[in-house]
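Asker: I'll drop the sequence and a predicted model, then ask my questions.
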Amino acid sequence: MAYYRRRGCNCKNKKKCTCGAKWSFSVDIGIDPITKKRKQKTASGFSSKKEAQIAAEELEKQIRDKTYIEVTEQTLKQFIDEWSESVAKNRMRESTYYNRLGIINNKIVPVLGYVKIKDIEPSTVQSYYNKLINEDKLSTSYVRTIHNLLSSIFKYAKKWDKVKVNIMEKVDAPIPNHKEMKTWNKDEASKFLDATKDAPTHIAYVLAVYTGMRMGEILGLRWKDIDFSNQTIHIVQTLVRIDGGFTFQEPKTRNSKRQIAIDDYVVSELEKRKEQQETNSELVVTTGIGTPYSPRNLQRNFNMLIKKAKVPKIRFHDLRHTHATLLLKLGEHPKVVSERLGHSKISVTLDTYSHVIPDMQKPTAKKFSNLLRGQNVVKEDK
């Protein structure tokens, strides 16, 4: 049942009010499951009792049909805290969870965290993205990560009836900027490895160039993961940074957990490293006292050795790209390259290294032309 009131009306004849006082109504919306007390919804600002009655009847219908949503008064930060404990912590890998938590606390909360979630508009989020890209100079891939986080947060806000609509459905994700991939050619890769052969970290660069392993996979590699007799490396764990420290965890995907074939040279370099290692650490790449080598320090070491070798500056991760690019230019099948890299699908490999495809097409075009014109065609045995 609805209750109607006309607030602030001092007119003697209530039916012919001239003071402009507005009507309001109150409707019972159920019992609070925690306090066990009756809950009411009050709305005001109606010019006439008829308007208030129409609105009250619509609300009562929503309550009967169980379509009524009581929009939360929570701020975005308050809801994120709830979402983080209930969803993110259980659905994300530990390293991913802490990484995303850092993005939330450093980028999202300072700008949007203290706004009520019901008051955030699509245009507000879109302007926020523009600021991050144009003023803060963040990469579009980083801002897309923020977009994915906000999309998940608002998806659950809608699912849990905290808001009536998911505003992120109206927000456009930033278009990714595809930067030109930087890789070394075979001469540059060889020059770098020659210049770093006396460095304690040399084996890390050998593994990166000759196997395409990720940095975390190299830093997590143990001696027991290497089958010297069969010349294979088993990728079963990776070193990750979590909440200011380091830990080991399984690779992200089923394909990342893989075997990589190595040749005599890599085997000999691994054996040399094992002989030179001053501690009995189970890890292949360690500090001088046998502790795990941090990714940040390895990147710094890599940058220093690049200057020494006088080769073009690239990131450590670009050694992985170098490995893949050189293999594809050699004519290796993309499926084999995909397996070595641990990609989830061969399409990922083809999309990532599409810059190599034009060079690979030249001999193909020549072969096809020769076939049709009957030149230099090797006939199959019948």
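Answerer: Arrived safely, thanks for sending. Numbers count the residues shown, from 1 in each chain.

Asker: okay, CA-based contacts and neighbour counts for the rest of this
Answerer: Noted.

Asker: centre-most residue in this structure?
Answerer: T145 (5.3 Å; C-alpha atoms, centre = their mean).

Asker: buried residues, the helix or strand hosting it. List them.
Answerer: Following DSSP states H and E, one finds T145 within helix 140-159. Within helix 140-159, the residues scored as buried using 16 or more other C-alpha atoms under 10 Å are 140, 143-144, 146-147, 149-158.

Asker: could you do stretch 308-324 as well?
Answerer: Buried residues in stretch 308-324, defined by neighbour count with 16+ other C-alpha under 10 Å: 309, 316-324.

Asker: just send the residues you listed back as CSV, with secondary structure too.
Answerer: What follows is these, written out as CSV (DSSP: H, G, I helix; E, B strand; the rest coil):
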residue, secondary structure
A309, helix
F316, coil
H317, helix
D318, helix
L319, helix
R320, helix
H321, helix
T322, helix
H323, helix
A324, helix
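
Asker: in JSON lines: the residues you listed, plus distance to F246.
Answerer: JSON lines is the format used below for the buried residues of stretch 308-324 (distance: C-alpha to C-alpha, whole Å):
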{"residue": "A309", "distance to F246": "30"}
{"residue": "F316", "distance to F246": "19"}
{"residue": "H317", "distance to F246": "19"}
{"residue": "D318", "distance to F246": "23"}
{"residue": "L319", "distance to F246": "23"}
{"residue": "R320", "distance to F246": "22"}
{"residue": "H321", "distance to F246": "25"}
{"residue": "T322", "distance to F246": "27"}
{"residue": "H323", "distance to F246": "27"}
{"residue": "A324", "distance to F246": "28"}
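
Asker: which single one of these is nearest to Y129?
Answerer: Distance ranking of the buried residues of stretch 308-324 against Y129, using C-alpha to C-alpha, places H317 first at 27.0 Å.

Asker: structure B:
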Amino acid sequence: MARRPKGDGSITELPNGKFRVRIEVEPVGDKRKWVSKTVGCISEARKVLKELERQKEDNKLIEAKKEKFKDIVEMYLKELEESGEVKETTQWGYKMFLSKWLPYLEAMPIQKITSRLLDKIMMDWKTQYGVNSILSYRRALSCLFTFAIKKKLINRSPLKDSKRIKNVSTKKYLEIISPEEHEQIKRVSYGDFESFLNTGRATSKTMMFPIYMLAYETGMRRGEIAALKWSSVDFKQNTIFVESNMVHVAGKGTFETTPKTESSVRPILISESLLELLRTIKDTYEKFNIKATYLFVGQKHTCIIPSQIGDNFKEIKEKAGITRPLTFHDIRHTNATILLTKGFNTKVISTRLGHSNIAVTLDTYSHVLNATMQSAVGFLEEQSGHYSVTMGS
């Protein structure tokens, strides 16, 4: 059978009666490369050649390289780091999520990974991890395959043909701190704070009273609180400026980063009582010659690790005799719930909390808004009187 000109595709009949279809692809270095397929009959061979020519014309025909999955992961993470477009915490998240795939795919060429194999791995995971965790691992892998397509290592993600995993909402009824619990927490945490006022011994524990009071009044996240500097406080305008977020990444330590979203950068107006509490801390630092850049510092007068705030709150909660599930983040929910139930404007609350948009606030606190609306309907019914009327005969 006649061959086509050099560079074009060709069909060759093999000794076993089958047909080999071959087409040249973009060379790697100085060496010419081809993609080939073997089929059973001439008519099928012509169809395959036509399809390969179409793919080549559309730049979708890629010579199969032999990079292993592990190598592609390293390339991808390196590019994320060098691009400077992704936060270090996000990079760390991708690294953790992709590491879940390594025991199964580490030495496998990325071109050999199939949707069937990925489905089997994710099916096995269902006995170890929750659905939302598996979805996170899947999303990270999808980003990796997109990277591989961009680098012309594959032309299609095997996840495109994998089975869909239904998202399971983990939203629970938000835990709210009651007025009684609030007083108990204040009482327990103030004991340690008083020790700081008397001795100047600053630790993550002795700082918990002002940290708690700040979170209760502002709804700030613990990373935002840990990153607050004295330069962020305007004592004349009664305002705190949230400008950064403190994070802790395993192997890299504790450091400041940009806030969660653009909307998280915000001014928060605070009460005179809270401002006076901050003045007391500042005066105590000066009294004991503590050089502190941050509002709340630990033993070495450096920043507090956000996770320490969560651990300390758990300990305070238990000392206060509160046995139900309650986390530091629930202080934020308490703040929002109080404001919503008192009828404050939702947009104002959303801005104060640093939500990316008002829809996040409406979705997160929909149960509070529904209860408020039911109260409003009852109030309107009471004000407008009974709706039944007696018609004359």
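Answerer: Nice, thanks for sending it over. In this text, all values refer to a predicted model and were calculated from it rather than measured experimentally.

Asker: give me the TM-score for this pair.
Answerer: Once superposed, the chains reach a TM-score of 0.83 (TM-score structural alignment, normalised by the length of the first structure), with 357 aligned residues with a C-alpha RMSD of 2.7 Å.

Asker: the residue nearest to the centre of the first structure pairs with which position in the second structure?
Answerer: Taking TM-score structural alignment, the alignment pairs T145 of the first structure with S136 from the second structure.

Asker: who's in contact with that match?
Answerer: Counting by C-alpha atoms under 8 Å, 6 or more residues apart in numbering, S136 of the second structure touches F97.

Asker: what separation do you get for it and G93 of the second structure?
Answerer: 9 Å (C-alpha to C-alpha, to the nearest Å).

Asker: K78 of the second structure: which element?
Answerer: helix 69-83.

Asker: and K107 of the first structure, how many neighbours?
Answerer: Each residue near K107 of the first structure was counted by other C-alpha atoms under 10 Å, and the total is 15.

Asker: kindly apply the preceding question to L80 of the second structure instead.
Answerer: L80 of the second structure has 17 nearby residues by other C-alpha under 10 Å.

Asker: hang on, isn't it packed against Q91?
Answerer: Yes - using C-alpha atoms under 8 Å, L80 of the second structure makes contact with Q91 at a distance of 6.8 Å.

Asker: residue boundaries of the helices in the stretch 51-200 of the second structure?
Answerer: For the stretch 51-200 of the second structure, the helices defined by DSSP state H, counting those that start in this stretch cover 69-83, 88-99, 102-105, 115-125, 131-150, 179-199.

Asker: nearest to F19 of the second structure, of the ones you listed?
Answerer: helix 115-125 (28.0 Å).

Asker: what's next to that closest one, contact-wise?
Answerer: Residues outside helix 115-125 of the second structure that contact it (C-alpha under 8 Å, 6+ apart): 104, 134, 158-163.

Asker: chain center to that helix: distance?
Answerer: Helix 115-125 of the second structure has its C-alpha centroid displaced from the chain centroid by 24 Å (C-alpha atoms, centre = their mean, to the nearest Å).

Asker: so for it, what gets flagged as buried?
Answerer: For helix 115-125 of the second structure, the neighbour count (16+ other C-alpha under 10 Å) marks 115, 118-119, 122 as buried.

Asker: export those residues to TSV and tack on distance to S36 of the second structure?
Answerer: Shown next, in TSV, are those (distance: C-alpha to C-alpha, whole Å):
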residue	distance to S36 of the second structure
S115	22
L118	26
D119	28
M122	32
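
Asker: please state the offset of stretch 254-273 of the first structure from the chain centre?
Answerer: For stretch 254-273 of the first structure, the distance to the chain centre is 28 Å (C-alpha atoms, centre = their mean).

Asker: then stretch 259-272 of the second structure?
Answerer: Mean C-alpha position of stretch 259-272 of the second structure versus that of the full chain (C-alpha atoms, centre = their mean) differs by 19 Å.

Asker: okay, it sits on what stretch of the first structure?
Answerer: Using TM-score structural alignment, stretch 259-272 of the second structure corresponds to residues 251-264 of the first structure.

Asker: end-to-end on the matching stretch?
Answerer: Using C-alpha to C-alpha, the end-to-end distance of stretch 251-264 of the first structure comes to 26 Å.

Asker: so what touches it?
Answerer: Contacting residues not belonging to stretch 251-264 of the first structure are listed as 210-211, 231-238, 250, 339-344 [C-alpha under 8 Å, 6+ apart].

Asker: okay, and which of those residues map to helices?
Answerer: Using DSSP state H, 210-211, 339-341 are the members of the contacts of stretch 251-264 of the first structure that sit in helices.
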